[in-house]
Each structure stands twice: as structure tokens, then as C-alpha cells.
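> fold the following for me, if possible:
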Amino acid sequence: MQIDLSKKTAIVTGSTAGIGLAAAVGLARAGAHVVVNGRSEDRVETAVRHVLAEVPGAHVSGVAADLSSAEGVESVVKAVPEVDILVNNVGIFGPKPFFEIGDDTWEAFFQLNVMSGVRLARSLMPSMMERGWGRVVFLSSESALNIPADMIQYGFTKTAVLSLSRGLAKLAAGSGVTVNSVLPGPTYSEGVGEMLKDMAEEKGLSIEEAGTEFVKSERPSSIIQRPASVEEVANMIVYACSKEASATTGAALRVDGGVVDSIVP
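Here you go, the predicted model:
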């Protein structure tokens, strides 16, 4: 399969590192004009340079904005008012005992993980539907289905994203616009690397070895028995954004290594 996204414009939120950056590289490799996003100008510029190093000659630009607020989303829409592909990747996560999670933390997780996608889809999907083609991808998680007891605030937002994605797919019925969710499992992203750092140092392991031990102990249902790479997740995102994925919509596309113990999506 040769995915060709030339003449398509894609924005990937939260794409200065991890899965988002890998998705930006993958989309650029497929020929799309890619807009990367992060909170600071420095990180955005670094991400742009990274994409260009991976894909020489790529058409890539960047927009710095904090998408946890309506104002931040508005600044992105003003900078890029019309896109063909929207990848709602930005999000935060982290373990915390439920009884210690205050309202401000719940609100912060909801605003960034859910409302950023709501606001961007509300602003950018109508023109896709008018033009008769578009791709919207939300990054959910296997934690949307296997709610982690130590990250209930995170799992909750990822379940909400599944509902949002399915509903928007139905809203866009017959328009040529598809909306899907991608559900990674444990992945060697920058954030997960930070989480594994203490474990690796304590046990004298590499980050990769610590990741494998974490999966085997905390996600024993994993079939691949290791974290995925960010590129493995990005491959699914790029496919969902492709012309070839025209009959895939309203779907929960799992890239969880088989963690969710189910024979259906």
C-alpha cells in the first residue's frame, strides 16, 4: 500500500515529542503539509527541525499554543483555519491516588484531553464536510477500556474521547469525512520514559528492560509482552488519515499489543 497525502494539510496537536511527533513524521513522509503544535516556540521549532531531518524537503510548519484553553485553540484555528486532517493527540497523564485528586486536576485533564478535541473538531470539521473529504483522529488509550485504578482521571478522559469520536463519525455520515479513535497501549513515549526512569535506576535496568518488566507485571494480558514504539502507533494514525481508509469510520483502532483481552474492538 502506497499512502499518498500530497496536497493535504494535517495538524497534529501535542506533536513536539512521542506519538505526536512520530505521527507528524509519518504524515510528512506520506507527502502531507504537516503543522506541528506544542506549548512553547522552542519545542515547536525543535520538532519542525526533527521532521525535516527525518523527511528532507518536507512541507512542515508549526504553531505554538496551549490547547487547554479556548483561547489557545482559537489561536491555532486562526493560524490554520482550514485543514484536511486533524489528529487530536495532545494530552496529559500520570498516576495519582483517587482520593488525592482535587477538582482542579479533574478540570485540567478534561480541558486538555477532551475539550481541546471538541473545540478543534467544532471549528475545523465543517469545512472538511463542505469539501467532501477529511480525516479526524482522536488519540484514546487502552486505559479507556481498562480503567487504571491509579489513573482514574486519565482513563475517564480517554473513555470520553471514544464517545466523542463515535458521535462525530455519525454526525459526518455520508460527507466523506471519517472520524476514528486510535487506542495505544503502553508505548515508549517521552512521558512513559519518565515514569519508568525511577524503576530502571532502582533495578539497574535500561529503560527498554524496565518497560518490558512493567508490561509483564502491570499489563500481563499483553500479547507482544513489551511496550510499542511510537512509530508503531503512528503507523495506525497515518493509515486512519489515508485515502485508503475511506470505509473506516466510527472505529476504535487498537494498537495496544493485545492488552485488552477481547476478540472484538
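
> only C-alpha atoms from now on, for both contacts and neighbour counts.
Will do.

> run a quick neighbour tally on the closest residue to residue 222 other than its chain neighbours.
Nearest non-adjacent residue to residue 222, counting by CA to CA, 6 or more residues apart in numbering: residue 259, 4.1 Å away. By other CA atoms under 10 Å, 22 other residues sit near residue 259.

> tell me who's in contact with residue 79.
residue 63 (CA atoms under 8 Å, 6 or more residues apart in numbering).

> how about 10 Å then?
62-64, 73 (CA atoms under 10 Å, 6 or more residues apart in numbering).

> again, but for residue 201
Going by CA under 10 Å, 6+ apart, the list of residues near residue 201 reads 207, 210.

> related to what we said a few turns ago, may I ask which of the contacts of residue 79 has the most neighbours?
When neighbours are counted by other CA under 10 Å, residue 62 leads these with 24 neighbours.

> hmm, back to that, filter the contacts of residue 79 down to the ones in helices?
Members of the contacts of residue 79 lying in helices (criterion: DSSP state H): residue 73.

> to check against the first, give me the structure of this:
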Amino acid sequence: MDLGLKDKLALITASSGGIGFEIAQALAREGTHIIINGRNQSSVDIAIQTIKKQQPDAVLHPLVADNGTALGTQETITNFPDVDILVNNLGVYEFVGFFEETDGDWLRLFEINILSGVRLSRHYLRRMLDKKWGRVLFISSEQAVNPWLRIPHYIATKAMQLSIARSLADLTKGSAVTVNAVLPGTARSDGVKKLVRKLYPTMSPEEAERQFLTDNRRKHSPDDLLDPREIASLAVFLCSTTAASTNGASYRADGNVIAA
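Model prediction:
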């Protein structure tokens, strides 16, 4: 199937690793030109080299910028004033109980998880509307509607992404621009694997993953962490011309964690 993504330019924030990297790699397979973003040159270079090994003809642009800051988003916009596809993937989390979370913790996650997408969307969405075509995608989380007990500040930002995506979709009337959100379950990304090892240092990786899910999820949870490539496949479809009628929607890729 031709997804109509050849030669489109896509910016995926935090795409040097994790789900963002898998989305970048999957879009590159469709002939999309990709802006690989990370906070340091080394991670960006490694990501580009990894994709190039599998896809020598991939068109990849490096972008070293911290989009969790106002300065970083301005650097991104200055270097790449126009894109066809924006995937707001940047997000951080931490296991801190509600009573231990400080105002600073809340503000820091709001700055990174919310304002990064708001600032970039404010710039790129307007240009997409002028061109009458574009895709904006927010990578949220199933926790937005199925919250854990241990990370309320992170969950709040993920829920807010859904309402932002829905609101922005209302601005796209009369164009072929869409704004959607994806709700991934807990995937086997580098960040999650590092967290699991930290929480269960004496267990094997397989045992630690299952214990992590047992301790933190509800009865509908899958037995294993999800494959990030499956989440990337959904993201690619939502970025494609094939998904033109999908707008203002929140799509689950959660492995049946959400019991509704």
C-alpha cells in the first residue's frame, strides 16, 4: 500500500531512541525525509547510523536541540522552519509519589511534556494550514485514561495532550491537515528497560518485566512489555494520506490495558 509519504519532511521530537526512533525508522521506510532529534550529538549520530545500516537511501537530517525548553524549540524552528509532519513524541516520567512531588517536579514535566508540543504545534500547524496539508501527532499514553498510582504529574501531562490534540483538530476545517493522538501501552523502550533494571536489580530481564507489570498494572495488562515497532506502525498510518478522514481522534496501542 502506498501511504503517500514519500519525500514528505517529518520532525519527530526525541527520535534518537525509544518509540520516537521506531517511528522515525518506520517513516523512513516509506521514503519520508526524517529530522532525527536528540539532546546530544552522539545519540543523534548513532540513531542515524543505525537507520542507514538498514536503509542506505534514507534521507535523514540531524537536529541536536532540547525541545523541552523554549530555547530548544526556537533552535528547531530556526533550523527547520517548515515540516509536513510533526510528531510530538518528547516526554519524560519519573516514579515519585504524590506527596513527594514538589511544585518544581510538576512544572518541569509540564514544560517538557506539554509546552514542547504546544510551542512546536503553534508554529508548524499554522504553516500546514497555509499549505492545506499536514499531520500533527501527539504521543500520549494509555495512562492518560488508565492512571497508575505512582506518577500523577506525568499522567496529568499525558491526559492534557489528548485535549490539546482534540482542540487543535478543530482548527483544521477546510484543509487536509489532521491532528491526532496515540495512547501507547508500556513499551520495551530503552528508558523503560533501564527503569525496570533499576527497580528489580536482582531479577533476570524477563522476570523483572513481568514483576514490573504485576506491581504497576491492572488485571487487563498484557504479560509482556509491548514492542515499540507496533506503536510506530500505528503512528505511520496516522501520518499517511490514507488516514485523511482520521482527525481529532485518540488511538489506543495499549495491548488491552484500557478496560473500555
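
> report the TM-score for the pair.
The TM-score (TM-score structural alignment, normalised by the length of structure 2) is 0.96; 260 aligned residues with a CA RMSD of 1.4 Å.

> re the thing from before, distance-wise, check the residue nearest to residue 222 of structure 1 relative to residue 218 of structure 1.
10 Å (CA to CA, to the nearest Å).

> can you check which residues contact both of the two?
residue 186.

> quick one on the thing from earlier: distance-wise, check the residue nearest to residue 222 of structure 1 relative to residue 152 of structure 1.
18 Å.

> what's the answer for residue 179 of structure 1, then?
As judged by CA to CA, residue 179 of structure 1 and residue 152 of structure 1 stand 25 Å apart.

> how about residue 241 of structure 1?
29 Å.

> and what of residue 246 of structure 1?
34 Å.

> quick check on those two: which one has the bigger neighbour count.
residue 152 (22 against 16).

> okay, now the nearest residue to that one once chain neighbours are set aside: neighbour count?
Using CA to CA, 6+ apart and skipping the chain neighbours, the partner closest in space to residue 152 of structure 1 is residue 98 (6.8 Å). As a burial measure, residue 98 of structure 1 scores 12 neighbours (other CA under 10 Å).

> residues touching residue 98 of structure 1, list them.
149-153.

> looking for the alignment partner of it in structure 2.
Alignment note (TM-score structural alignment): residue 98 of structure 1 maps to residue 98 of structure 2.

> packing partners for the helix or strand harbouring residue 236 of structure 2?
If you go by DSSP states H and E, residue 236 of structure 2 is part of helix 228-239. On a contact count with 3 or more CA pairs under 10 Å, 6 or more residues apart in numbering; DSSP states H and E, helix 228-239 of structure 2 meets helix 18-29, strand 85-88, strand 133-139, strand 176-184, strand 250-253.

> repeat that for 7 Å
With contacts defined as 3 or more CA pairs under 7 Å, 6 or more residues apart in numbering; DSSP states H and E, the packing partners of helix 228-239 of structure 2 are helix 18-29.

> counting neighbours, what do you get for the residue nearest to residue 191 of structure 2 when sequence neighbours are not counted?
Nearest residue to residue 191 of structure 2 in three dimensions, chain neighbours excluded: residue 18, at 7.0 Å (CA to CA, 6+ apart). Using other CA under 10 Å, the number of residues around residue 18 of structure 2 comes to 18.

> same check, this time on residue 119 of structure 1
Other residues close to residue 119 of structure 1 by other CA under 10 Å number 16.

> may I have the secondary structure class of it?
Here residue 119 of structure 1 is recorded as helix under DSSP: H, G, I helix; E, B strand; the rest coil.

> residue contacts, the residue mapped onto it from structure 2?
Aligned against structure 2 by TM-score structural alignment, residue 119 of structure 1 finds its counterpart in residue 119. Residues in contact with residue 119 of structure 2 (CA atoms under 7 Å, 6 or more residues apart in numbering) are residue 73.

> repeat the analysis, applying 8 Å as the threshold.
70, 73.

> what of residue 150 of structure 1?
95-98.

> let's go with 6 Å and repeat that
Residue 150 of structure 1 is in contact with 95-97, counting by CA atoms under 6 Å, 6 or more residues apart in numbering.

> can you give me the helices for the stretch 1-150 of structure 2?
18-29, 41-54, 70-79, 103-109, 116-131 (DSSP state H, counting those that start in this stretch).

> of all these, which one is nearest residue 141 of structure 2?
The minimum distance between residue 141 of structure 2 and the helices of the stretch 1-150 of structure 2 falls on helix 18-29, with 11.6 Å, by CA to CA.

> just want the angle from the closest one to helix 41-54.
Interaxial angle, helix 18-29 of structure 2 versus helix 41-54 (axes from the mean of the first three to the mean of the last three CA atoms, to 10 degrees): 40 degrees.

> contact partners of helix 18-29 of structure 2?
Outside helix 18-29 of structure 2, the residues that reach it (CA under 6 Å, 6+ apart) are 14-15, 58, 189-190, 228-229, 232.

> quick check: the residue of structure 2 positioned farthest from its centre vs residue 196 of structure 2, distance?
When distances are taken from the C-alpha mean of structure 2, residue 202 lies farthest, 30.6 Å away, according to CA atoms, centre = their mean. According to CA to CA, residue 202 of structure 2 and residue 196 of structure 2 sit 11 Å apart.

> same question, residue 149 of structure 2
17 Å.

> give me the distance between the two termini of stretch 195-209 of structure 1.
Taking CA to CA, stretch 195-209 of structure 1 runs 13 Å from one end to the other.

> so which bits of that stretch are buried?
The neighbour-count check on stretch 195-209 of structure 1 (16 or more other CA atoms under 10 Å) flags 196, 199-200, 205, 207, 209 as buried.
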